[in-house]
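Chemist: Just to be clear, the model below is a prediction. Sequence and coordinates:
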Amino acid sequence: MSTSVVLKNSARLFNILDAQHEDWIIARAMEIVERRMFRGGQTLQNSAATMDFLRTRLAQEPNEVFSALFMDNQNRVIAYEELFKGTVNSTSVYPRVVLSRALAHNAAAIIFAHNHPSGLTEPSNADKFITSRLKGVLDAVDVRMLDHVIVGQGRPFSFAEMGLL
């Protein structure tokens, strides 16, 4: 079977799928990407790769989602977890839960990320406060906070790049 036949059949298949089925396919594809990416402790090569990964995970969420990339001492990804889900304009973040998950993964470093469904990536005062609080909690147990990324429309906001860590 030639590639063009496969592509035409795939195009026909996607034409008949509704949004729910497309969402299911995208979710399964993301699981495969994550499994391959994190197998053997893959590294996210640079901040652009990290931002792309986080944007892919969070940009389409209708409500705020706060997540973490748990990493080992060589900054290889151990796991990605969505830790908290909120409403269209806020989510509650509990440092105790974050610390518990970091210790469960034996993480040496963490990158936090959350989305702003409004599309604006500028951090709120609450974003700045929780970032500072999480950094303090993690510093106490020698877990490095590498960044906190806010995903919205356009380029994600990086606390690390802006010198806010």
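Modeler: Now that the structure is in, tell me what you want to look at.
Chemist: going forward, measure contacts between C-alpha atoms and count neighbours the same way
Modeler: Noted.
Chemist: A108 versus the residue most central in space within the chain, what's the distance?
Modeler: Centroid-nearest residue in the chain: L54, 3.8 Å away (criterion: CA atoms, centre = their mean). Computed as CA to CA, to the nearest Å, the L54 to A108 distance reads 19 Å.
Chemist: For R36, see how far away the closest residue to N75 other than its chain neighbours is.
Modeler: Counting by CA to CA, 6 or more residues apart in numbering, N75 lies nearest to T43, which is 6.3 Å off, once chain neighbours are set aside. Relative to R36, T43 is positioned 11 Å away (CA to CA).
Chemist: adding another structure so you can compare the two:
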Amino acid sequence: MRIQEWPSAERPREKLLARGATTLSDAELLALILGSGVRGHDAVGTARRLLNEHGPLHALLEQPPARLLRMRGIGKARACALKAALELAARSQMAELERGSAVTDPPSAGRYLAQKLRGRPHEVFAALFLNSRHGVIGYEELFQGTVDGAEVHPREVVRQALQHNAAAVIVGHNHPSGNAEPSPADRAVTQRLKQALALIDVRLLDHFVIGDGKPVSMAMRGWI
């Protein structure tokens, strides 16, 4: 049965218009981006298959375009639409942070860093530089490493903080393995960063570790 033959209240487009996007499942939202299915499957069925084979949702969306193009049901137009949707979400999150108020909510910064760093094939260490009101004044990817580590130099973080005239910093890095549990090395570099930044009167507000699930906040763990 084609989606057009479904009861009106169950069609993804009508459901979104009547009840809002939050009422749709991952497959239904993905189906709206795909627009149509493949032979023998409607858009929702195609979306469900893609999620079953390549999901969860964030794992599918964060695939590089070349890999998306190899998936049945995703051509150039759909691959571009998926990557554009992900980038729009990241830019929307950044716009929210730039307004300042969102930075007082740690999960907002964690979500933004996750959108930037999750799915990278190697470790990337990044920083959000904040003004005295905790509004974002800059985002920098400072260090890149291997699949299991990145060397972090506190003096470079200090240099960038001075260059941005920052009053506070939030840092984050990804674990390509998907396990977001901070390592002893992660905790040690956090303390080194906190001490180095304190010498120039800049506060380290948080250090997020990005994996497959929710970002882990070291501040929430009481480690900052």
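Modeler: Sure, I can see it. Small disclaimer: the values here were computed from a predicted structure and weren't measured.
Chemist: just to revisit the earlier point, which ones are touching the residue nearest to N75 of structure 1?
Modeler: Applying CA atoms under 8 Å, 6 or more residues apart in numbering, one finds that T43 of structure 1 lies in contact with N75, R76, V77.
Chemist: Structure 2: helices as residue ranges?
Modeler: Counting by DSSP state H, one finds helices in structure 2 at the ranges 12-19, 26-34, 43-54, 57-61, 65-68, 76-98, 106-117, 154-164, 184-198.
Chemist: Now the longest one: buried residues?
Modeler: For helix 76-98 of structure 2, a neighbour-count test (16 or more other CA atoms under 10 Å) marks R78, A79, L82, K83, L86, A90, Q93, M94, E96, L97, E98 as buried.
Chemist: what's the farthest-apart pair in those?
Modeler: R78 and E98 (30.0 Å; CA to CA).
Chemist: Tell me the residue in structure 1 aligned with G172 of structure 2.
Modeler: In structure 1, G172 of structure 2 lines up with A113, judged by TM-score structural alignment.
Chemist: doesn't P156 make contact with its match?
Modeler: No - applying CA atoms under 8 Å, one finds A113 of structure 1 not in contact with P156, separated by 9.6 Å.
Chemist: Can you pull the residues that touch both of these two?
Modeler: Taking CA under 8 Å, 6+ apart as the contact rule, A113 of structure 1 and P156 both touch V149, I150.
Chemist: Can you give me the distance of L128 of structure 2 to V103 of structure 2?
Modeler: 10 Å.
Chemist: joint contacts of these two?
Modeler: Common contacts of L128 of structure 2 and V103, defined by CA under 8 Å, 6+ apart, comprise V136.
Chemist: Report the contact partners of the counterpart of I210 of structure 2 in structure 1.
Modeler: Under the alignment (TM-score structural alignment), I210 of structure 2 pairs with V151 in structure 1. By CA under 8 Å, 6+ apart, the contact set of V151 of structure 1 is L54, R55, L58, A59, A113, H114, N115, H116, G119, T121, F157.
Chemist: Report the buried members of those residues.
Modeler: Applying 16+ other CA under 10 Å to the contacts of V151 of structure 1, the neighbour count classes L54, R55, L58, A59, A113, H114, N115, H116, T121, F157 as buried.
Chemist: quick revisit: and the gap between the residue nearest to N75 of structure 1 and M37 of structure 1?
Modeler: For T43 of structure 1, the distance to M37 of structure 1 - CA to CA - is 8 Å.
Chemist: what do we get in structure 1 for N131 of structure 2?
Modeler: Counting by TM-score structural alignment, N131 of structure 2 corresponds to D72 in structure 1.
Chemist: If you tally nearby residues, what's the number for the counterpart of L199 of structure 2 in structure 1?
Modeler: In structure 1, the residue matched to L199 of structure 2 (TM-score structural alignment) is A140. Residues near A140 of structure 1, counting by other CA atoms under 10 Å, number 10.
Chemist: quick one, what contacts A140 of structure 1?
Modeler: Contact analysis of A140 of structure 1 by CA under 8 Å, 6+ apart lists nothing.
Chemist: Distance of it relative to L134 of structure 1?
Modeler: The value you get for A140 of structure 1 to L134 of structure 1, if CA to CA is used, is 10 Å.
Chemist: One more: G152 of structure 1?
Modeler: Between G152 of structure 1 and L134 of structure 1 the computed distance is 22 Å (CA to CA).
Chemist: who's more crowded, the two?
Modeler: Taking other CA under 10 Å, G152 of structure 1 and L134 do not tie; G152 has more neighbours (22 against 19).
Chemist: how many other residues sit next to V5 of structure 1?
Modeler: For V5 of structure 1, the count of nearby residues is 10 (other CA under 10 Å).
Chemist: Give me the secondary structure label for it.
Modeler: What DSSP: H, G, I helix; E, B strand; the rest coil gives for V5 of structure 1 is helix.
Chemist: could you measure it against A113 of structure 1, distance?
Modeler: For V5 of structure 1, the distance to A113 of structure 1 - CA to CA - is 41 Å.
Chemist: Then L146 of structure 1?
Modeler: L146 of structure 1 is 11 Å from A113 of structure 1, by CA to CA.
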